[in-house]
Each structure stands twice: as structure tokens, then as C-alpha cells.
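J.: based on what follows, work out the 3D shape:
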Amino acid sequence: MARERDFTDPRIPNRDECVLRYLLDRWADERPDKAHVVFADGEEWTFSELRKKVRAKAAGLRELGVRQGEHVAMWLPNGRDALIAFYAINYLGAVFVPFNTAYRGNLLRHVIANSGARILLVHPDLLPRLSEVDTAKLERLVVTTGQLPESAPLPMTAYDDLVGDSEDDLPLERPIDPWDIQSIIYTSGTTGPSKGVLSSYLHMFTNAGPESWPMVDENDRYMCVAPIFHIGGMGPPFVMLARGASVAMIDNFSTDEFWSIAKATQSTMVFLLGVMATFLLKADPKPSDKDHTVKKAFMVPLTSDAQAFHERFGVDIYTIFNMTEISSPIVSEANPDRIGTCGTVRDGVDVRLVDANDCEVPVGEIGEMLVRTDRPWAMNSGYNGNPEATAEAWRSGWFHTGDAFRRDEDGYFYFVDRVKDAIRRRGENISSFEVEADVCRHPCVREAAAIAVPSEYSEDEVMIVVAPVPGKAIDCKELAEFLIEAMPYFMVPRYIRILDELPKTPSAKVMKTDLRAEGITDDTWDREAAGLRVKRENFST
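T.: Next up, the predicted model:
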């Protein structure tokens, strides 16, 4: 028998399908003994056990005065405390506001002020950084891990003491609705102060719900290696909770231990972001490469190594385009054969590629991606405390992603670049993403960033900044010769700079603004100065 609907609009799911509190209660009643969370050390929490832990911590938060709709900040690494805090904050109908554990200085000051939180759950090792900044509206620190330190910039409560009655059903002022704000996730801030993305429960649900990720079902176990302060780390527990499924919470990504941990936790799906797939594929082959339980993997971006990864590890590969603000508008089928694609538009989404005046560009041409959804509240609700940025992003009734794409005649989309990262060299538009993909095919390159630097002629020259695979060295001349054979003449980088690590934001995005500002440094290798020139191909007959 179908359940009675909570809402008359058929596009809005019931509360117990998309709101965290009601989802947890539903599965704790219907599937009390099914594991929802497993850890690398073998510990498991069933839905019933998890609800008791969450209710006890939520009751403790309520005793501190946390109320429905209040913003509660969390500054914790991945682990049991962080997951329980996330669920407990939402169980009260409060807004979960996680901070990146790398934050400090001006960035930390900014997010504290923007969050509007008066309570911060924090790891004791991070407390010294709080002493260096204005703590704005913060009134109390809830400190994890053992005994409270002797001093702190604000009154403290021990996290372990924050416990109430696990049988308390914690009555609410009103039901939590799908359009209520669930979280504020801070973006990387590569071109300005980090923006706090306001996400509703319905946004989080649509982000990876049945219509967005149809390849995931209740029998899957999602191995989460991303930090919980990113959408990539906070989203998986929510994704699997919505399906009554499970998640393996892992502290961090490790190339050497990845497959053994996946097997030990019986994980069936993973998300491979950035260089993670590259690290795994460039590791030495082993007889045990297929001895694991993983069946499905998202690979973002989809590189030319995708087929080799599928064959070597026996994993079906999917790819996707998404960002914190939207809800998976572009998703691929299993093992797509169009390298570089992000997939096609899923049901319930409209996508346009436009020029600088928001006019649609023809098929095959490059334009900024604009997105909107059929379902209300299925994307971000704006930027917290930043109406100017909200208005700019949502102008004309479409969300402007800031990403440049092209679309082929079959409806497949291909990421080209961040709009502000495009390179133009001698009349040709160059995708830094495509340059980086070719550079990373070299066996000694772990990661790469392509940037524009001034040319003595006109427009730009292409420069790449690369980091080596551990234990290997990059020879600039050999790399340039490799690229001459791999890419069109106009894309071949003139300049190569080698760093041990590329500079990154606290959300692990490469700081191209810093690299561009440094420009051509004394340690930069110049292909033309080395006598290695690339001539334009002549196809005339």
C-alpha cells in the first residue's frame, strides 16, 4: 500500500524520504538491525544503534540551548564524532555548518563570522588557531577527544559530556520540511572569499537521489574517503540514508591501502575525484587488483585511462558533472566511451550553454553552463549572508555555474574550463582541463595545472606546473617531447615548472590564481629557449 503523501505537489517527496531526522527514524523502525555505518577497524553501527547515539547527542545539544533552525558549526576531522555531530545537529532541525580543518587566519575569521553560529564543535588541536582570530558570535566551544585543555578563547564543554536521554524523541517546534536549510557548505574561494552554500534537505536529496544516481540502490555500500566538511564527504551518508543503505567512513584516501580497506569494509562503490584514479592506476600492478568488492566508481574527470581502470580493477566507471550549488545535472551511463565527457542531461533538469550575454551558443561551440530544475528547492538556496553573489549567480532565473562546456550533436557534454581559466594562444582557444589531462598521462606526472602567461608576441603562452609521482623524477625536455606527440601543436606548453606539491585551497582545489601571479619563475623551463620548437602543421595539397 502506498504511503499517504505529505504534500500535494508530486515533485516533493515525503518527509521520511528526504529529511534526515525522519529518514533515520524510518529505517531504525523498519530496518533496525541493518548496518548503516561501518569503519575501517570493523566497527559497525546499525540504524537502531545509530539513532540512539544521535538522539543522545542531540539531547545534549538541546541542553546547551540549540534550537530548530539555529546554525551550529563543526570543526572536526572525519570520524565517529563528526558523523554523530552531523546527524545530531540535523536531528534537532538545526543547520549543519562544517569548517575545513585546514582553515586558519583570515579565512577562518571569515567563515566564523559568516556562519552566524554561537556554538562550535571543535577538535582540541585546532583551538590555538581560534586564539588568533575574532570569534564573532561564537559563545561556546564543544571540545572533543579526552580531557578539556586548561585554556581556550571561549567557555568550553566536553563533547563526551554532551549526552542526554537516548529514548527522548526530542519534540520539535514544527515539522522539518524538505525546503528547510540542512547545511551551509563553504566553497573553495579560488577567486575571492569562500561562499557559504545554503542547501535544503530537498537539495541534498536531489543531488544524488534516485533520479540523479539511478545506479545506486539499497544494497550498495558507499566508501567515503572525502572529508565531511566537503559535499563529497557529507553527501555520501545522506545519499545512502535516503536509500536505507550503508556507508563506509574512512579517515582519508591512501593509494596503498585503498583496495584492502574497500574489501574489508565490503564497499561496493567509490567516488574517485581528481588524481585519486591516477594514483591507483599508476601504482604497480598486483595479482590482487580485482580481489575486492567494489562494483561501481564515479571517476571525475573521466580521463583516457578510464577503460584501462575498468579492465584492470573490474569496476564499472561512471562520470558526472556536479558542484556544491547544483544537483548532478549531467550523469553518464556505465563505462562511457567518449573520453572527456561528463555525460548527458538527466531527467528533471534544463541545461543551456551561453555566451557572455546569456544567449545560447550553437552545438559544438563553447559556452558557460546554466542550470535549472523542475523540482522546487532542488538546487542551492543562495549564498549565506551574500545577497550580491546570490543575485549574480541566479540572474535570469538560471544558476550560472562559471564553467565552460561544449555539447556534441548527441547531447554529450564536455567540460572545457572554468570561464576565468581559459587560455587563448595565437588565435586558438585552449582548455586548461584538456592540457592537464594530456600532461597527467605521462607516467611520472602525478598532477598538473595549466595556466596562461604573457606572450612576447600577443595573447597567451601555455605554462604547466607539475608535481611528480612519488619516487619518480620529471625531465622537462622528455615531457615536452611526449606532449608534442600527444596534443595539437597550439596546445603544447612552452613553459614547464616542477613543484613537489601544487598549491591548493583548503578544499583541495589548485590555486591557479597564485600560480598565475608567480608567472614565469627562475626555475621555469622554457621549451623554445631549449631549442625545442613546434611548427604548425601544413595540410595543404
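
J.: all contacts plus neighbour counts: C-alpha atoms, from now on.
T.: Will do.

J.: and the next element down the chain from the host helix or strand of Glu17?
T.: Using DSSP states H and E, Glu17 falls within helix 15-18. The first helix or strand that comes after helix 15-18 along the chain, using DSSP H and E, is helix 20-30.

J.: which parts of that next one are buried?
T.: Within helix 20-30, the residues that count as buried by 16 or more other C-alpha atoms under 10 Å are Leu20, Arg21, Tyr22, Leu23, Leu24, Asp25, Arg26, Trp27, Ala28.

J.: in the stretch 351-500 of the chain, which spans are helices?
T.: 387-393, 432-439, 476-486 (DSSP state H, counting those that start in this stretch).

J.: the first one packs against which elements?
T.: With contacts taken as 3 or more C-alpha pairs under 8 Å, 6 or more residues apart in numbering; DSSP states H and E, helix 387-393 sits against strand 399-407.

J.: I'd say Ala389 and Ser381 touch.
T.: No: the criterion here is C-alpha atoms under 8 Å, and Ala389 misses it with Ser381 at 11.8 Å.

J.: which residue of the two possesses the greater neighbour count?
T.: Ser381 (20 against 14; other C-alpha atoms under 10 Å).

J.: grab the nearest non-local neighbour of Arg426.
T.: Spatial nearest neighbour of Arg426, excluding adjacent residues (C-alpha to C-alpha, 6 or more residues apart in numbering): Glu459 at 6.6 Å.

J.: need the contact list for that neighbour.
T.: By C-alpha atoms under 8 Å, 6 or more residues apart in numbering, the contact list for Glu459 reads Arg424, Arg425, Arg426.

J.: now for the second one, how many residues are close by?
T.: The criterion is other C-alpha under 10 Å. On that basis, Arg425 has 19 neighbouring residues.

J.: one more: Asp160?
T.: 15.

J.: I'd say it and Val142 touch.
T.: No: taking C-alpha under 8 Å as the definition, Asp160 is not a contact partner of Val142, at 9.1 Å.

J.: which residues of the stretch 101-250 of the chain fall in strands?
T.: Under the criterion DSSP state E, counting those that start in this stretch, strands of the stretch 101-250 of the chain are mapped to 119-122, 140-143, 156-158, 181-186, 196-200, 221-224, 246-249.

J.: quick check, central residue of the protein?
T.: Gly232 (3.9 Å; C-alpha atoms, centre = their mean).

J.: which residue packs closest to it, ignoring adjacent ones?
T.: Ala226 (5.7 Å).

J.: for that neighbour, list the residues it contacts.
T.: Gly232, Gly233, Asn252, Phe253.

J.: gap between it and Ala437?
T.: 22 Å (C-alpha to C-alpha, to the nearest Å).

J.: next one: Gly232
T.: 22 Å.

J.: what residues of stretch 316-326 count as buried?
T.: Asp316, Ile317, Tyr318, Thr319, Ile320, Phe321, Asn322, Thr324, Glu325, Ile326.

J.: one more, so I can put them side by side:
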Amino acid sequence: MLNLSIILEDSAHHAPDRTALVFGALRLPYSMVNSIANQVANLLAARGIGRGDKVALLCPNVPYFPFVYFGILKAGATVVPLNVLLTPREITYHLTDSDAKAFFCFEGSPELPMGARGREAAGAVPGCEHFVVLPATPLATESEYGEALWAALDGMSGEFETAQTSPDDVAAILYTSGTTGLPKGAELTHQNMLINTLVSDQMFPADPEGDVSLAVLPLFHSFGQTAVMNVSVRRRAALVLQPRFEPGQTLELMREEKVTMFAGVPTMFWALLSKIHADGGEAPRTLRVAVSGGAACPVEVLKDFESAFGIAILEGYGLSETSPVASFNQLSRPTKPGTIGFPVWGVQMRLVDDAWNTVEGEGPGEIAIRGHNVMKGYYGRPEDTAEVLRDGWFRTGDLATRDEDGYYSVVDRTKDMIIRGGFNVYPRELEEVLMTHPAVSLVAVVGVPHPSHGEEVKAYVIPAPGATVGEEELVAWCKENMAAYKYPRVVEFRESLPMTATGKILKRELRP
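T.: Predicted coordinates:
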């Protein structure tokens, strides 16, 4: 018997009165979160949903997310968390592809009508028999979109005996963003996710006073789910929920709640620093741990953060398919800024070529991973699974180098690499150089079609506040600072760059 929900049950048993969730003025203790999750589990059991059944959850970072997430796990079912920005057509696809029998959906707002979208999608999927609305108004028992959670939970016991699940049972199906083709559901087992939570938790000493973790990374995403929510629950910390990243509000929450742990993607750290510099404000001083992942963090941002906050950002690496944490700059050895560290406990990494042969020495090669964190496979897609999994090794699609101490550095996504006139150009390398220019605040480099070179290098630049640099001047500077075959010939200035809900720059939207 192994069930990921043990992390909540253990914390509720040993520290029932400790604050588990902070949301605005709301402070909810571990005992209450656990008993509401038990009610959700009882509700599912009463509706005939149990071990092996799939239950979708579309919900921002509000208390409903952990209530329902752990309730689904306790019932022995599989959680299918969905991106809150999905359209009805996309939700229908995910519900159908995952064979979801039930769907818990947040009501949303006029700007983001999740309830209306969810209702429409659920109506189009015959197999999805139960649609439960998570009302935007606290404790509301009615909703225009269907059965409200609080009405459904009425009369349900706050006690529940967790279903017997095996280590290899699927705890969650996490959909990859689908940069190529349709999104695929990575099946993560209870063992995958529990060990990843334990290993991630043990990398940082706990604060004797009790940690306070800020959840602004979406909890529907693997990074927010494991490294923020599950680690926080496991270490009996207080989890401060922020539904939407807004740098000013994030800094305010850090100060007010005395946040000790923060995980984000590079664009979030960049935005926090931009806000501090723009306001001439002081950075919060309670942070003990700052973790970056999801994409490589520009070295300029790492330097700036350390001087503003007084602590270094620790970079790690992982994917939905690896639960997600695979490597990290762990405290047992010196941190190397700009690297993704070395494999975490119980995980192996190597570099491979296109034919799966091991690349010795520095590389570059594609990262392959083996260990307790590697997914079972893509749900219902044996061919796609066979393409990326071999003898327990998972190939990631990320190109990296490795130094003599075994630290890895991501060069780029294999699909982001630009081939210009037969030469390989790695956008990440050029972005790092461009970020050192005083007039450049943020940059994304992509390949655009070219009649004779195949691809040309183009940079999209958000200028630094008050900066006045022209395209020609910046191209000339690049020419001086980069090899002739790789410097961008085209620069386009933008006020913002397209980003995913998790804050990653969407390069596919920048390509023509």
C-alpha cells in the first residue's frame, strides 16, 4: 500500500492545528484540510468512483485545489489537473483523452469563465458523468453551472479510510504542453510522486520556526504541484496561495506572510527584480530558499537577484515526465550558477545522441534520465511512449553539456536549435550574451525561415526602462560580441513576450 495522500494525513495527524493554507485572510489548519479532503473522497466513493478511475480538476491556486487533489488520491482515483487557460474545445480533448469520469471545475470570473467553459466541455463528453462546480463565492451551495461542491459534500463524513493503492498505481496524469502535436498525458505513479516529494523536501533544512512557502506557480503544473504544494504539505509548512502572478502583490505577500521558500520560473524572478528597481523598493528579507526551474535562468538575473535579496537562486531541472525534479544545485556541494546542478538522490543522467548512444565527456548531447521519478508512460499512447522510453531511460529533448564535476548545463531544447547555413546555433547562448547589454531587459531568440541559409537568427527584445537603442545599433553590438554565423541579423522590440500560464516564453508564437 502506498498513497501520495499520506503526506497530508501524516501532517494532519502530527500537527493538526498548524496552518496549512493561507489565502487572503483565510487561515486553514492541517486537520481541516484533511477532513475536507476526506469528504471529497467519500463523495467520490458514493458516486462509484475509486481505484483506477480518472478525475479531472480545473482550478487556480485557491484552497479548493488541495482539498480536491488529496480527496481524489484518497479515493484511490487518478487526478488529471488541467490548465486554467484551456478553451472548451481543449478541455473536451483532455477529458476525452484521459477517460475522465468526473470533473471538478472552478467557477472562474467574467475575465476567465472557467465554469462556463468546463460546463460546455463536460456536456460534450458522455463518459464524464459527474460535473462538480467549485464556487467562486466562499461556501456557496448553488451555482448556475451545476452541482456546487458544498452542496455535494453536505452530509459527507470527515473521516475516510484511504483506498489501498499500490506504488505502481497512477496518482496523476499530467498533460505536457504539446509543442509538437496534441498534448500527451504523462502517467505518474504514487511512487514517482511520493519519492520526488521526499527527495525534494530533504534537499533543504526545515526552518525550526516552521516554513512559509509561496505558491504562485500553478498547482496544475508538475513544478508547482511537487516542489511547492507537496513539499510544503510534507514539511508541515504554511502554503500561501496566490492565484495569479503579479510582481507587486508577490513581493507584498512575501513581506506580510514572512515567506521563507519561493519557487518560480526565470521570467518571475526577472519581473520581481524589475518591480523592485522600478519602485526603488527593498527586497523582502525572510526568504531562505529561492528555486528556479522550468527554463534556464539568465546569469544576469541570477546575479541581480543575489545582490537584491541576499541569497542565491538555486537552479534545478525536470519535466512533467520526471515527476518533475531530476537534477538540482544541492546544498551538499558548491552551487554553480547557470547550471542545473547534478542528479538528485536515486536518479541517473547521461547524454545521448540521436541513436541513444552515450556521449562521453562534455557533450553536447541530449539529456536522458533513469530513476524513481520517470513516468510509467503516456496514457493510451504506446508508440509515443516507446519513442522516449528505452530500458528505463527517458530522453528529454533537451541538449546539455556536462563539466568535469558532473554538473549539467542546458544548452537548449532540441527543437529550439536554429540551423543557419549548416551551423547549429543555440538561442540560449545568444540570449545570455544579449542580457548583458544595458538596454536589454528580456530577450527571446528564434529561427525564422531564410531563402538561402535555411534559417535566420532573430531576437525579440523587451528594452530596459528608459533605454534608447535602435535595431541597427544592437545588431552591430551583437556582431562584435558573437561569432559571425550566429549573431542575430534581425531585432524586433516588444513591450511583452507571449508566455504560458506557467511563465515560460512561448517561442512557437514568435516564429512566423
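
J.: next one: the residue nearest to Gly232 of the first structure from Gly411 of the first structure, what distance?
T.: With C-alpha to C-alpha as the criterion, Ala226 of the first structure and Gly411 of the first structure are 31 Å apart.

J.: which residues does the aligned residue in the first structure for Met193 of the second structure contact?
T.: Taking TM-score structural alignment as the criterion, the aligned counterpart of Met193 of the second structure in the first structure is Met204. Residues near Met204 of the first structure by C-alpha under 8 Å, 6+ apart: Gly235, Phe238, Val239, Ser327, Ala378.

J.: apart from its chain neighbours, what residue comes closest to the residue of the second structure most remote from its centre?
T.: Relative to the centre of the second structure, the most outlying C-alpha is that of Ser452, 38.7 Å out, by C-alpha atoms, centre = their mean. Nearest non-adjacent residue to Ser452 of the second structure, counting by C-alpha to C-alpha, 6+ apart: Gly421, 7.6 Å away.

J.: how many other residues sit next to the one you found?
T.: Other residues close to Gly421 of the second structure by other C-alpha under 10 Å number 15.

J.: hang on, it packs against His453?
T.: Yes: the criterion here is C-alpha under 8 Å, and Gly421 of the second structure meets it with His453 at 4.3 Å.

J.: what is the neighbour count of Met1 of the second structure?
T.: 11.

J.: please state the offset of stretch 496-512 of the second structure from the chain centre?
T.: The chain centre lies 15 Å from the centre of stretch 496-512 of the second structure; the measure is C-alpha atoms, centre = their mean, to the nearest Å.

J.: if you count neighbours, what's buried in that stretch?
T.: Within stretch 496-512 of the second structure, judged by 16+ other C-alpha under 10 Å, the buried ones are Leu497, Ala501, Thr502, Gly503, Lys504, Ile505, Lys507, Leu510.

J.: show the contacting residues for the aligned partner of Gly363 of the second structure in the first structure.
T.: Aligned against the first structure by TM-score structural alignment, Gly363 of the second structure finds its counterpart in Glu365. The contact partners of Glu365 of the first structure, by C-alpha under 8 Å, 6+ apart, come to Arg406, Arg407.

J.: any idea how far Asp408 of the first structure is from Glu365 of the first structure?
T.: Taken as C-alpha to C-alpha, the span from Glu365 of the first structure to Asp408 of the first structure is 9 Å.

J.: now Met156 of the first structure: closest residue in space that isn't a chain neighbour?
T.: Leu141 (4.7 Å).

J.: burial count for the one you found?
T.: 24.

J.: cool, Arg312 of the first structure as well?
T.: Neighbour tally, Arg312 of the first structure, other C-alpha under 10 Å: 14.

J.: what do we get in the second structure for it?
T.: Looking across to the second structure (by TM-score structural alignment), Arg312 of the first structure lines up with Ala308.

J.: helices - which of the contacts of Met204 of the first structure land there?
T.: Using DSSP state H, the members of the contacts of Met204 of the first structure that fall in helices are Gly235, Phe238, Val239.

J.: wait, the second one sits on Val19?
T.: Same thing as Phe238 of the first structure. No: counting by C-alpha under 8 Å, Val19 is not a contact partner of Phe238 of the first structure; they are 9.3 Å apart.

J.: neighbour-wise, which of those two wins?
T.: Between Phe238 of the first structure and Val19, Val19 has the larger neighbour count (other C-alpha under 10 Å), namely 28 against 25.

J.: verify the stated contact: the more buried one with Pro178.
T.: Yes: contact criterion C-alpha under 8 Å: Val19 of the first structure and Pro178 qualify, at 6.0 Å.

J.: which of the three states applies to Pro32 of the first structure?
T.: Under the three-state scheme (DSSP: H, G, I helix; E, B strand; the rest coil), Pro32 of the first structure adopts coil.

J.: and the equivalent of Ser254 of the first structure over in the second structure, how far from Leu272 of the second structure?
T.: Using TM-score structural alignment, the partner of Ser254 of the first structure in the second structure is Glu246. Here Glu246 of the second structure is placed at a distance of 9 Å from Leu272 of the second structure (C-alpha to C-alpha).

J.: who's more crowded, these two?
T.: Leu272 (19 against 14).

J.: which residue sits closest to the more buried one, ignoring its sequence neighbours?
T.: Leu272 of the second structure sits nearest to Pro247 (C-alpha to C-alpha, 6+ apart), 5.1 Å away.

J.: equivalent analysis for Ala82 of the first structure, please.
T.: Ala82 of the first structure sits nearest to Leu76 (C-alpha to C-alpha, 6+ apart), 5.9 Å away.

J.: neighbours around whichever residue in the second structure pairs up with that neighbour, how many?
T.: When the second structure is aligned by TM-score structural alignment, Leu76 of the first structure is paired with Cys59. Residues near Cys59 of the second structure, counting by other C-alpha under 10 Å, number 28.

J.: ok, Cys59 of the second structure - contacts?
T.: By C-alpha under 8 Å, 6+ apart, the neighbours of Cys59 of the second structure are Phe65, Pro81, Leu82, Asn83, Val84, Phe104, Cys105, Phe106, Phe220.

J.: again, but for Phe279 of the first structure
T.: When contacts are taken as C-alpha under 8 Å, 6+ apart, Phe279 of the first structure is in contact with Thr255, Arg446.
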